[in-house]
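S.K.: what follows is a protein structure lacking sequence information:
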């Protein structure tokens, strides 16, 4: 039986639509990346501990993760196209709160409001990218995801240039990005209202049957293990790499932000490659390469000097990031007809695991030091061995 990727689509790959979703993802994740990038400034300005920094990350990411699968499940049955621009309005409000916060409690509120905006964005925008894929699901998902990773890379760079020199109020400049995203998402919503329903019906007719109940259960368990390994390790970089560099190599905040930008730029490049490669050689092969390929670099990172730290961080970002698009499309193929729910669950797992990981790593850093934490997390990619238990989706990828 042919897979969804192998069936003739009713339209080609719609680059303007997939590109628009990727651009919105860039703007959305650029705003999100700004939050951990100002953690050193908030830590000093509000006299926070590593544990309190971890709780801010947890509140934001848990807010986003808990809502995403429910939003996706609801909109699978009851489409709400205008939810996309409305969700970005919440992000706009969260930025304003963050720029004007005067207490730790206000920082937590701002983080939660930005999280609500993210929860509405990811499942719905991922659905649009799939609708416009023309059957090239991996390529569309990786293009969409690379927009987010590019935004995540630009966030620390813009923060170092705009926010760090001028203080907390300069966070308000990111409202410009939110306004631009609202415009892009409105245009995508218009396309969905005029063309998207026909595309959705075509995909619904052509999808493969997916896994049986036992196969889905086994796939979910393995995916959770892989997501835990990937996103706890990624959380160690996005939230604490700057602190690691400052403590181990005595860099200042702006210098450390440049290293973080290099890592996140490598993540964006690796993500872009993962989807098209998965369309050709299969999702499981990409997942194997992603986890086991990065393990030697991860194990070596805590034991090298500054120059090799930069090199290894780039290699880790390139190799490990290729897995996410493959995991998302694999899950969509395993449970066909539930694009919103699966996308929300996958992005929700990403945020939830990342948030719990950030909080846990913060507590460990307070107790044992940030350098010790990097020695511990270097073993996480070895959990990629669980890929051996991942069932094949019905219909091999061509």
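M.R.: Structure's in. What do you need? Predicted model only: the values in this text are computed from it and were never measured. Numbering: from 1, shown residues only.

S.K.: going forward, measure contacts between C-alpha atoms and count neighbours the same way
M.R.: Will do.

S.K.: from memory residue 348 sits against residue 70, does it?
M.R.: No - using Cα atoms under 8 Å as the test, residue 348 is too far from residue 70 to be in contact (9.7 Å).

S.K.: neighbour count for the two, which is higher?
M.R.: Neighbour totals were compared for residue 348 and residue 70, and residue 348 leads with 27 against 20 (other Cα atoms under 10 Å).

S.K.: quick one: stretch 139-146 to chain centroid distance?
M.R.: Between the centre of stretch 139-146 and the centre of its chain there are 11 Å (Cα atoms, centre = their mean, to the nearest Å).

S.K.: okay, now the one to match up with it:
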């Protein structure tokens, strides 16, 4: 149920790139303008998500999960029918706020449900990845057939996801689990390692958000662009599950280093290899970039065992979304030279992630409990 809810929220993150070709065709937006729309989806999420993490470290807020789902859906639904660029930007930013509010509390509950298992946590992350992957499959046919005026229908998945998730929220937030809230949190926070992990995720975010924003246009838009987005997002589903299983065998840090090493030639292939073969490199890039995704979350929580909400807000929020801040730069480079040159600039970021990941080691995992995040945070 939590994975289904995660799919619902991340569907709206994937819906924004799927909207881009229609905004270009229907409203004449240029590269910089659509980069700003992508920025709107990530800016509030980047800034606000850690704040929600701090709040969930102090108070139980399970009600925030369904509310944030509806907010994320309402923003995207409104973005397609607004009559100005500013209103579209604000509507998409509202969706980003909903996404920001969702992740810290849901990740806390997912940690309880997974009982610290990397594989189980990867299934929670897989839900979000499948939500991403389904966005172009649902959004593109809807808007291609009915136009941007049909975007209010995109609110329906949010309502359905909120309803489906409610039983899991009740089960994980009450009864015996809630009675254990007074138990102390064990472990000490390793801030230096957490900061390095955060930078790794930021580098990963820049390349992934850049690809998700422009790969559809780079592959020609229309049906070809929708296929490219689906391959990009669906490849992430494979990578998410694969990463959890490899981590169980090789460890999280080693799996993360291998994934980023493989991401360098994969991203280069997207830019440099022409024709249909480029789709294979899109898939390879997505698999490599998503293999460490759920591992980032559990590593961050184990680096900051007394601040699980904060760790979740950063690893699932700030560091992931901050890549959107670089998308206008990618758009500006594309307009000044070409989209191929702009995407070629992304190749350096998985290399930087690999170099920094080499400095990280697996911490001893801290058992997950339902009271995590309920104690007052220890001094930094």
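M.R.: All right, it came through fine. What you see is a predicted model, and the numbers here were worked out from it, not measured in a lab.

S.K.: translate residue 227 of structure 2 into the numbering of structure 1.
M.R.: Taking TM-score structural alignment, the alignment pairs residue 227 of structure 2 with residue 258 from structure 1.

S.K.: ok, now which ones touch its match?
M.R.: By Cα atoms under 8 Å, 6 or more residues apart in numbering, the contact set of residue 258 of structure 1 is 156-157.

S.K.: superposed on structure 2, what's the mean shift for whichever helix or strand it is part of?
M.R.: Using DSSP states H and E, residue 258 of structure 1 maps to helix 253-281. For helix 253-281 of structure 1, the mean deviation from structure 2 after alignment is 1.5 Å (mean Cα distance after the TM-score superposition for structure 1).

S.K.: buried residues in that helix, which are they?
M.R.: 253-254, 256-280 (16 or more other Cα atoms under 10 Å).

S.K.: give the aligned range of the helix or strand just after it in structure 2.
M.R.: Next in sequence after helix 253-281 of structure 1, counting helices and strands by DSSP H and E, comes helix 283-300. Aligned by TM-score structural alignment, helix 283-300 of structure 1 falls on residues 252-269 of structure 2.

S.K.: what's the closest non-adjacent residue to the residue mapped onto residue 193 of structure 1 from structure 2?
M.R.: In structure 2, the position corresponding to residue 193 of structure 1 is occupied by residue 173, as judged by TM-score structural alignment. Spatial nearest neighbour of residue 173 of structure 2, excluding adjacent residues (Cα to Cα, 6 or more residues apart in numbering): residue 62 at 7.1 Å.

S.K.: what about the one you found, neighbour count?
M.R.: Residues near residue 62 of structure 2, counting by other Cα under 10 Å: 19.

S.K.: that one against residue 104, yeah?
M.R.: No - the criterion here is Cα under 8 Å, and residue 62 of structure 2 misses it with residue 104 at 10.3 Å.

S.K.: what is the aligned counterpart of residue 217 of structure 2 in structure 1?
M.R.: Per TM-score structural alignment, residue 217 of structure 2 is aligned with residue 243.

S.K.: could you look up the SS state of the residue nearest to residue 173 of structure 2?
M.R.: Recorded secondary structure, residue 62 of structure 2: coil (DSSP: H, G, I helix; E, B strand; the rest coil).

S.K.: what residues in structure 1 pair up with stretch 63-71 of structure 2?
M.R.: Taking TM-score structural alignment, stretch 63-71 of structure 2 hits residues 82-90 over in structure 1.

S.K.: now the helix or strand hosting residue 68 of structure 1: buried residues?
M.R.: Using DSSP H and E, residue 68 of structure 1 maps to helix 50-77. Of the residues in helix 50-77 of structure 1, 50-73, 75-76 count as buried by neighbour count, 16+ other Cα under 10 Å.

S.K.: please report the distance of the counterpart of residue 39 of structure 1 in structure 2 from residue 341 of structure 2.
M.R.: Applying TM-score structural alignment, one finds that residue 39 of structure 1 aligns to residue 20 in structure 2. Residue 20 of structure 2 sits at a distance of 20 Å from residue 341 of structure 2 (criterion: Cα to Cα, to the nearest Å).

S.K.: settle it for me: which of the two has more neighbours?
M.R.: Set residue 20 of structure 2 next to residue 341 and count neighbours by other Cα under 10 Å: residue 20 wins out with 24 against 15.

S.K.: find the nearest non-adjacent residue to the more buried one, please.
M.R.: Spatially, and ignoring its direct neighbours in sequence, residue 20 of structure 2 is nearest to residue 34 (6.2 Å; Cα to Cα, 6+ apart).

S.K.: who touches the aligned residue in structure 1 for that neighbour in this structure?
M.R.: In structure 1, residue 34 of structure 2 lines up with residue 53, judged by TM-score structural alignment. The neighbourhood of residue 53 of structure 1, defined by Cα under 8 Å, 6+ apart, consists of 39, 43, 359, 362.
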